[in-house]
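# Compute the structure for the input listed below.
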Amino acid sequence: ALTGLSFWMFCSSTECKGEEKVTQPPGDVILTQGQTATLKCTFSTTSSDPYLFWYKQEVNSYPKFILTRSRYSADNSPEFVKDRFDAELKDSSVPLKIQDLHVSDSAVYYCALSRSNYLPTSRTGDVY
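Purely as a prediction, here's the structure:
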């Protein structure tokens, strides 16, 4: 089973004032192999073309880039193919959908926001 255990958030001084923000709902989730997980992430920004990122961090490892979405682009890491890992950028959310869950999908997932396609300025993570 994949179980949600904790919720936490990092923020820069700018985004802590409310200009740039990403949030994920706290709480536990229990899923089994083969099911589909939808990891929610909502955001607010003053940018007209924000870039949203998803990362996966396994225990004792570094965060791995999964995908990025913007108004005009959609890119996935070759390791995370679109038929299993996908996200649709909407007005204020970018939920990550993981299909055909594997036990190896258990990890910390970060949702991140940037005003450009460079480093994120805001990010949240939930353990799934």
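
# okay, CA-based contacts and neighbour counts for the rest of this
Will do.

# I'd assumed Ser70 was in contact with Leu89.
Yes - using C-alpha atoms under 8 Å, Leu89 is in contact with Ser70, at 6.7 Å.

# Let's compare: structure for the following, please.
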Amino acid sequence: DCMNLLTWLFSHYINKTEGESVTLSCSYDSKSENVRLYWYRQYPNGDPQYLLREGARSNSAKHSSDPRFQSSTSRILTELIISSVSVSDTALYYCALRVEPQ
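Here you go, the predicted model:
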């Protein structure tokens, strides 16, 4: 099975002091009720790492392995909130949208 994913690269630099929070935003447009939004992180010369996912049209569970990563999603925007940032959070961040079958 092939997953239909639309992926965006978070493509600008943000400078933060360690311990602060940062919010990354990604806008989207989909008429589907079955939208899932994903966030990934990629270090130089590494593979993308899954961070979390959230349903866009429901209060579906957010699945994250790190409690510092939270998501806030509306009908047109998804945000990744990273609390207590550290040097190890320096990376490329991607958001992806998947429209799941009915």
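
# Could you tell me the TM-score of the two chains?
Superposed pair, TM-score by TM-score structural alignment, normalised by the length of the second structure: 0.80. Supporting alignment: 96 aligned residues with a C-alpha RMSD of 2.4 Å.

# picking up where we left off before, what do Leu89 and Ser70 of the first structure both touch?
Shared contacts of Leu89 of the first structure and Ser70 (C-alpha atoms under 8 Å, 6 or more residues apart in numbering): Leu52.

# host element of the residue most central in space within the second structure?
Nearest to the mean C-alpha position of the second structure, counting by C-alpha atoms, centre = their mean, stands Trp39 at 2.5 Å. Trp39 of the second structure is part of strand 35-42, with elements assigned from DSSP states H and E.

# cool, and Thr38 of the first structure?
For Thr38 of the first structure, the host element (DSSP H and E) is strand 37-39.

# again with Lys90 of the first structure
When elements are assigned from DSSP H and E, Lys90 of the first structure belongs to no helix and no strand.

# Quick one: map it onto the second structure.
Under the alignment (TM-score structural alignment), Lys90 of the first structure pairs with Ser74 of the second structure.

# repeat for Glu58 of the first structure
By TM-score structural alignment, Glu58 of the first structure lines up with Tyr43.

# need the contact list for that match.
Contacts of Tyr43 of the second structure (C-alpha under 8 Å, 6+ apart): 90-92.

# I am finished for the moment; much appreciated.
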